[in-house]
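> Sequence and computational prediction follow.
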Amino acid sequence: MVGIVVVSHSRQAADGIREIAQEMGGDARIEAVGGTEDGRIGTTPGPIREAIEAIGSEGGVVVLVDLGSAVMNAELAIEEAAVDEVAIADAPILEGALNAAVAATSPSATVESVREAAEDAADVSKV
């Protein structure tokens, strides 16, 4: 099964997004990473890499991020991670996580199909 890592500058935001996505995705494997290692707002590569490695052994990982520096730190984490297939989705973090969680539960899910499902959320109108 493809895993999902949600990366936010806020630990509370990451946990909340994970909670909502898990409700929709049921059996999806979702890790939340947020804030810096010393509890401040921000992101660092180490915890992102650890989350990728924690769930990436079977089927790869799709990473969703909130802001630009989270992309940079996720890219650094991916370079260091001992996981073969990891992709960052260019998607709104909450809506993308919901779509990814649902797509990840499919028996035929791939990193590419889960990433595409997350990115499809960019086209969804909220009003």
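Now that the structure is in, tell me what you want to look at. Numbers count the residues shown, from 1 in each chain.
> From here on, just use CA atoms for contacts and neighbour counts.
OK.
> Now do the buried residues in the longest helix seen in the chain.
Among the segments of the chain that qualify as a helix by DSSP state H, the longest is helix 11-25. Within helix 11-25, the residues that qualify as buried are 11, 13-15, 17-19, 21-22, 24-25, counting by 16 or more other Cα atoms under 10 Å.
> this is the comparison structure:
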Amino acid sequence: MTAPNAPLVAAGGLDDGGLGTSYTKISEAIDEVYSEDGVAVLMDMGSAVMTTEIVIEDKDDSKVRMLDCPLVEGAVLAAVESTGGISLDELAEKIKESYNVRKFPE
């Protein structure tokens, strides 16, 4: 499974390299991968969600969306699906499948 043309940017941690969430890093990451197709933002939890909401509000751009999904599984699915040319709305729906990814058989 590869997606060499899927733009992916990590924005974790504070500006000084410490643990936490940086408004600046999130905003710059969105700008770096922005296209007319839109930007899907995946985050873990807590302050990452809150800070991302603020960044998106400040950008006032409906083409930037937070997607609720398991971070690793969602990132893989989003990268693969985005290379197929699906819309941001379609990706938001498809990403829900990442909740069902099992690492081990039941």
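Nice, I can see it. On a predicted model such as this, the values are computed, not experimentally measured, just so you know.
> By how much does the helix or strand that the longest helix of structure 1 is followed by deviate from structure 2 on average?
Using DSSP states H and E, the next helix or strand after helix 11-25 of structure 1 towards the C-terminus is strand 29-34. On superposition with structure 2, the mean distance recorded for strand 29-34 of structure 1 (mean Cα distance after the TM-score superposition for structure 1) is 1.0 Å.
> what helices or strands is strand 29-34 of structure 1 leaning on?
strand 3-8, helix 11-25, helix 45-55 (3 or more Cα pairs under 8 Å, 6 or more residues apart in numbering; DSSP states H and E).
> Make CSV out of the ones you listed and add distance to residue 70 of structure 1.
Below are those laid out as CSV (distance: least, Cα to Cα, whole Å):
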stretch, distance to residue 70 of structure 1
strand 3-8, 7
helix 11-25, 12
helix 45-55, 9
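> Spell out the secondary structure type for the aligned residue in structure 1 for residue 41 of structure 2.
By TM-score structural alignment, residue 41 of structure 2 lines up with residue 63 in structure 1. What DSSP: H, G, I helix; E, B strand; the rest coil gives for residue 63 of structure 1 is strand.
> Residue 63 of structure 1 and residue 115 of structure 1, how far apart?
Distance from residue 63 of structure 1 to residue 115 of structure 1, counting by Cα to Cα, to the nearest Å: 8 Å.
> swap in residue 71 of structure 1?
Taken as Cα to Cα, the span from residue 71 of structure 1 to residue 115 of structure 1 is 15 Å.
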